[in-house]
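Peer 1: my questions concern the predicted model and sequence given below.
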Amino acid sequence: MGIPADDQGPAWLHDYGRIDADIEAMSQFAHSLIDEIQQNYTPYATRVIADMESEHPVPGFDELLHFLTAHKTASEAATDNVYWYIEGGTRLSNAAADVSSRYADADAFSLAQTRDVLEALEASGAGTRTDASDDQVVL
């Protein structure tokens, strides 16, 4: 008994073969991503968040009050996105570093299994899982 057609993913992906992981590139990606986040994103993000969280005076008329309420909601969503970019980027970098370090000493014919990559992402809190066949990734 095979996987039901509804659970096999999009038809345009059915002819794709195995996906191999380039361990050296993954290690370089992990290091460059965390460096980029720490050096070029986080310092500016904290300033942006502080600016966006500044309070406005209470307005004297309803139209401005409605505008400032909508503005506050949008600012909170934007600051959440700025923060979660740091969090998500750090988790992705940690997962890539973990997989690349596990396979750093492997020979050229040994490849990281998809399961290993997914386990590293799961351990970092990225929230992925696979179905019973380990062939499909559900985010």
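Peer 2: Noted; the coordinates are in hand.

Peer 1: alpha carbons only for contacts and neighbour counts from here, please
Peer 2: Will do.

Peer 1: for the protein, just list every one of the strands.
Peer 2: Counting by DSSP state E, the chain has strands at residues 129-130, 137-138.

Peer 1: counting contacts, what elements does the last one pack onto?
Peer 2: The contact analysis (3 or more C-alpha pairs under 8 Å, 6 or more residues apart in numbering; DSSP states H and E) places strand 137-138 against strand 129-130.

Peer 1: so how far is A120 from S100?
Peer 2: Here the criterion is C-alpha to C-alpha, to the nearest Å. By it, S100 lies 10 Å from A120.

Peer 1: before we move on, back to that, any idea which of the strands of the chain is most buried?
Peer 2: strand 129-130 (a mean of 16; mean count of other C-alpha atoms under 10 Å).

Peer 1: now do it: which elements does it pack against?
Peer 2: Looks like strand 129-130 contacts helix 114-123, strand 137-138 (3+ C-alpha pairs under 8 Å, 6+ apart).

Peer 1: let's bring in a second one:
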Amino acid sequence: MWKLNRTHIKSLKKVHNLGLRNIKFIHGDINHMPGTILFSKNIRKIFINNPDPWPKDKHINKRIIKTDFLNKLYKVLKRKGKVIIKTDSQDYLNFIKEEINNSKFKIWKKNEELMLPLSKFQKNYNKIYAIVINKN
């Protein structure tokens, strides 16, 4: 069991105040989520914010954004669904682009074409790179 922190509570209140009923927060190991908790072809957008880039060569196999994971996400997305990925690592972004090219997804928009809101952390620190991939 996990405890709610201030950020979780703020997000839940915002969703409640906006009357949103089509949003779900999930806490857990994402590797076990697609196809188990999420129903096939039920999701319109998935946001992946700042996944660990595991910059050392010996840790690259621990990266979450890999072809097999992307193909699992592809299965749970509705037609024309999107995955929005943000990272502060240019090297990881390049790795992600290669993995996308090996997956069923197509790149829809790249960093310079996006106007996504930045978090407080993102405003104060590293440049954020973003990419949106699209299910046909």
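Peer 2: Thanks, I have the structure now. Here the structure is a predicted model, which means the values were calculated and not measured.

Peer 1: need the TM-score from the superposition.
Peer 2: Once superposed, chain against chain, the TM-score is 0.23 (TM-score structural alignment, normalised by the length of the second structure); 55 aligned residues with a C-alpha RMSD of 4.9 Å.

Peer 1: can you redo the strands of the first structure as CSV with distance to E63 of the first structure?
Peer 2: Converted to CSV, the strands of the first structure look like this (distance: least, C-alpha to C-alpha, whole Å):
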stretch, distance to E63 of the first structure
strand 129-130, 47
strand 137-138, 44
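
Peer 1: for burial, what's the neighbour tally of K106 of the second structure?
Peer 2: The number of residues packed near K106 of the second structure is 16, by other C-alpha atoms under 10 Å.

Peer 1: quick one: it and N134 touch, right?
Peer 2: Yes - here K106 of the second structure reaches N134: they are 5.4 Å apart, a contact under C-alpha atoms under 8 Å.

Peer 1: ok, S100 and A120 of the first structure, which is more surrounded?
Peer 2: Each of S100 of the first structure and A120 has its neighbours counted (other C-alpha under 10 Å); S100 has more, 24 against 21.

Peer 1: regarding the second structure, what is its longest strand?
Peer 2: The second structure, longest strand under DSSP E: strand 77-87.

Peer 1: buried residues, that one. List them.
Peer 2: Neighbour-count burial for strand 77-87 of the second structure, counted by 16 or more other C-alpha atoms under 10 Å, picks out 77-78, 81-87.

Peer 1: among those, which one lies nearest to L70 of the second structure?
Peer 2: Taking C-alpha to C-alpha as the measure, L70 of the second structure sits nearest to V83 out of the buried residues of strand 77-87 of the second structure, at 9.1 Å.

Peer 1: the residue lying closest to that closest one once chain neighbours are set aside is in what secondary structure piece?
Peer 2: Leaving aside its chain neighbours, V83 of the second structure sits nearest to I46 (4.7 Å; criterion: C-alpha to C-alpha, 6 or more residues apart in numbering). Secondary structure assigned from DSSP states H and E places I46 of the second structure in strand 43-49.
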